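S.K.: got a predicted structure plus its sequence, pasted below:
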Amino acid sequence: MNKKELVEQIAKIAGLTHNKAELAVNAFIKKTQETLAKGDNLQLIGFGTFSVADRAARKGRNPQTGEEIHIPACKQPQFRPGNKLKEAVKRRNA
């Protein structure tokens, strides 16, 4: 499913116009980005938690030349699914 399909499904389920559903999806994405950029977590009980993880500096290899390169430390967004989401996927795939 892509963003357009998600907007269509939300509009249908919530009884919203396409434009209002798109505004809601865009607002959710924007606030999630802003929250993570500040270093905060976004927890949706039953769905999951969006957070920021520190990734340590490490050495890597250039796949074309084999030359060793330094990969700097960075912050990376991550998502941990909640129990209800895990169970829904488990039931669907069983």
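M.R.: That came through, no problem.
S.K.: from now on I want contacts and neighbour counts done on CA atoms only, so please keep to that.
M.R.: Fine.
S.K.: in what helix or strand does residue 13 lie?
M.R.: Residue 13 is part of helix 3-14, with elements assigned from DSSP states H and E.
S.K.: another one to put next to it:
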Amino acid sequence: MTRDDLADAIVKEHGLSRIRARRLVDQILEQMNAALGRGEDVKIANFGVFVIREKVARMGRNPKTLEPHLVSARKVLTFRPSDSMRDRIEAGRGPAR
């Protein structure tokens, strides 16, 4: 699903113009991005949580040559689905409406 798909769904559900729906989607994503940039978790009820996680430096290995190398410390974005989202996915129903 793309931004345009989300905007189209908003147009169909709520009758907003395509431009306003696209702006709404963009603003929501910008707010989420800004919160994550500040190190905050983004929690969406009945959907899940986006979290920035810090990974420590560790020794890794090149799978082709088997040579060890240092994998640097970094931050990664993770998503944990809510229990209700997990249940819907397992039941094959997708998100609630």
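M.R.: Nice, I can see it. Quick caveat: nothing in here was measured; it's all calculated off a predicted structure.
S.K.: tm score of chain vs chain?
M.R.: Superposed pair, TM-score by TM-score structural alignment, normalised by the length of structure 1: 0.82. Supporting alignment: 93 aligned residues with a CA RMSD of 1.8 Å.
S.K.: tell me if residue 29 of structure 1 really is in a helix.
M.R.: Yes: residue state for residue 29 of structure 1 (DSSP: H, G, I helix; E, B strand; the rest coil) corresponds to a helix.
S.K.: next, count neighbours for it.
M.R.: 12 (other CA atoms under 10 Å).
S.K.: how far away is it from residue 88 of structure 1?
M.R.: Taking CA to CA, to the nearest Å as the measure, residue 29 of structure 1 falls 23 Å from residue 88 of structure 1.
S.K.: which non-adjacent residue is nearest the residue sitting nearest the centre point of structure 1?
M.R.: With distances taken as CA atoms, centre = their mean, residue 79 lies nearest the centre of structure 1, 5.8 Å away. Excluding the flanking residues, the one nearest residue 79 of structure 1 by CA to CA, 6 or more residues apart in numbering is residue 50, at 4.6 Å.
S.K.: what is the neighbour count of the one you found?
M.R.: Residue 50 of structure 1, neighbours per other CA under 10 Å, totals 20.
S.K.: same thing with residue 33 of structure 2?
M.R.: 14.
S.K.: and it, what element?
M.R.: Going by DSSP H and E, residue 33 of structure 2 is part of helix 18-37.
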